[in-house]
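In: Quick one, what's the 3D model for this:
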Amino acid sequence: MRLPRTAHTSRHWRIHEIAGDFRVEDVWALPTPGGPDDFPHLVRQIANGAGGGTAVSSPVYRLLFAIRWKLGALLGWDKDDAGTGARVRTLRDRLPADLRKGPQDADAPSGPFTPLYQLPDEWAAELANRTVHAVMHLGWVPDGTGGYHGRMAVLVKPNGLFGTVYMAAIKPFRYLGVYPALLRAIGRTWQANAGERKAG
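Out: Model prediction:
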């Protein structure tokens, strides 16, 4: 379920200290009900790739990403000199000392994203290309009934006018094709892994 930006900005996440110059683009409640100690499972699931470790079954999702990666290859959007440490400085350079010393999961693979830090209820990763510098932020929040669930926010800093136009152009595709399929896949994987979480 899509949430208002204030669902992210009103919470005292550490990411606010690091990415205060980024705009909150999207905030989503994830279909990942759990207990207070289940957040590391969510981090591992997301860090294992799009769809939370399973292939997203939606043909629309796959088509949109195939088009995006093809365009990126043709136009050089994703070359090494467009990423963190080249076009933009990594946000790791902004981390306070306590966030530089995170659990092992903070260094797990996460597709095109590079992990930044992990806390008991918060995880962040970044990516950069010729269009945008972006942060994927996961939080673990109480649901008001004794349980918890994941929350995902996407923060962006577009690369000039081109990046701003690009973000506006892909917005309908994100809402109609990408996020619905991604959230369904995250939910399916979360349910499929329920036994593993119970086993500890």
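
In: Going by C-alpha atoms from here, please, whenever you check contacts or count neighbours.
Out: Will do.

In: Please give the number of neighbouring residues around the residue lying closest to G53 once chain neighbours are set aside.
Out: With CA to CA, 6 or more residues apart in numbering as the criterion, G53 has its nearest non-adjacent residue at 5.5 Å, and that residue is Q45. For Q45, the tally of surrounding residues (other CA atoms under 10 Å) stands at 20.

In: Which other helices and strands does the strand or helix carrying Q45 contact?
Out: Under the criterion of DSSP states H and E, Q45 resides in helix 39-47. Under the contact definition 3 or more CA pairs under 8 Å, 6 or more residues apart in numbering; DSSP states H and E, helix 39-47 sits against helix 179-192.

In: Packing partners of the helix it packs on?
Out: Identification of packing neighbours for helix 179-192 by 3+ CA pairs under 8 Å, 6+ apart yields helix 39-47.

In: Can you tell me what sits against the helix it packs on?
Out: Where contact means CA atoms under 8 Å, 6 or more residues apart in numbering, the residues beyond helix 39-47 that reach it are 32, 52-53, 105, 108-111, 120-121, 123, 138, 140, 150, 186, 189-190, 197.

In: one more, for comparison:
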Amino acid sequence: MRLPLAAHTDQPWRIHELTPDFTVEDVWALPTPGGPGELPRLLTAFGAEGADGARGAGGPGGDAEEGFPAGAPLIVRFLWEARWKLGRVFGWDDEGGGLGGRVQTLRDRFPDDLRAVPAGPEMGKLPFEPLYLLDDEWAAEMANRTVHGVLHLSWVPDGAGGYRGQMAVLVKPNGRRGAAYMAAIKPFRYLFVYPALLGLIGRNWRAGAAA
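Out: Below is the predicted model of the structure:
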């Protein structure tokens, strides 16, 4: 379920200190009902490597969970591959256009206490570099010639005595080209990518619980 932006901006997340020049693009409630302290399990359901022992592990003896985009519907896998092909054609993902090149990593903005915490797990085939992992939030970043983006996952009270995951996407477009790119992909994100991703997270969460 899509949430108001305030569901992210009104929380005391550490990511706010690092992203004053970013825009909160989307906030989603994730289909991951649970109890306190289950952020590592959420990262595993999201497809993280090593978040709970190994990527895609449903727990000891559990079946492998699906990763994104491999576990997504055909249309999403097609759009995913088309995006990377277009990136090669137009040079969006060329070396030098991303982190450490055109864009400085948000790690350069870390206060001293964040430098001392673990970065957290990698996200499989998703092009994000982990930034930090705390008890109730994890953040990662990506950048190319169109945009600098942040993926933020958190573990929040659900208002009914339990907890659930929450996902926020923050972006800093690279000028007019980046703004045009974000506008062009927006319909595809809402029609195909987000529903597939949330469905995959939900299936992995239930599979982990069963295991």
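
In: now the helices: where do they sit in the second structure?
Out: Along the second structure, the segments classed as helices by DSSP state H run 6-9, 15-18, 39-46, 74-90, 112-115, 175-188, 194-210.

In: Once you drop chain neighbours, what's closest to L99 of the first structure?
Out: With CA to CA, 6+ apart, the residue lying closest to L99 of the first structure is Y117, at 5.9 Å.

In: where's that neighbour relative to A66 of the first structure, distance?
Out: Separation of Y117 of the first structure from A66 of the first structure (CA to CA, to the nearest Å) stands at 29 Å.

In: Between those two, tell me which one has more neighbours.
Out: With other CA under 10 Å as the criterion, Y117 of the first structure and A66 differ in neighbour count, and Y117 comes out ahead with 24 against 12.

In: got the contact list for the more buried one?
Out: With contact taken as CA under 8 Å, 6+ apart, Y117 of the first structure is in contact with L99, R100, K101, G102, A106, W123, A124, A125.

In: among those, which two are most distant?
Out: The widest separation within those, taken as CA to CA, falls between K101 and A125 and amounts to 14.8 Å.

In: Translate D158 of the second structure into the numbering of the first structure.
Out: In the first structure, the residue matched to D158 of the second structure (TM-score structural alignment) is D143.

In: Surely W205 of the second structure touches T32?
Out: Yes - taking CA atoms under 8 Å as the contact criterion, W205 of the second structure and T32 are neighbours in contact, 6.1 Å apart.

In: More neighbours: which of those two?
Out: Neighbours per residue (other CA under 10 Å) separate W205 of the second structure from T32, with W205 holding more: 25 against 22.

In: Counterpart of that one over in the first structure?
Out: Checking TM-score structural alignment: W205 of the second structure goes with W190.

In: isn't that match right next to G34, touching?
Out: No - taking contact to mean CA under 8 Å, the distance of 9.5 Å between W190 of the first structure and G34 leaves them out of contact.

In: Give me the common contacts of these two.
Out: By CA under 8 Å, 6+ apart, W190 of the first structure and G34 have no common neighbours.

In: Thanks a lot, see you next time.
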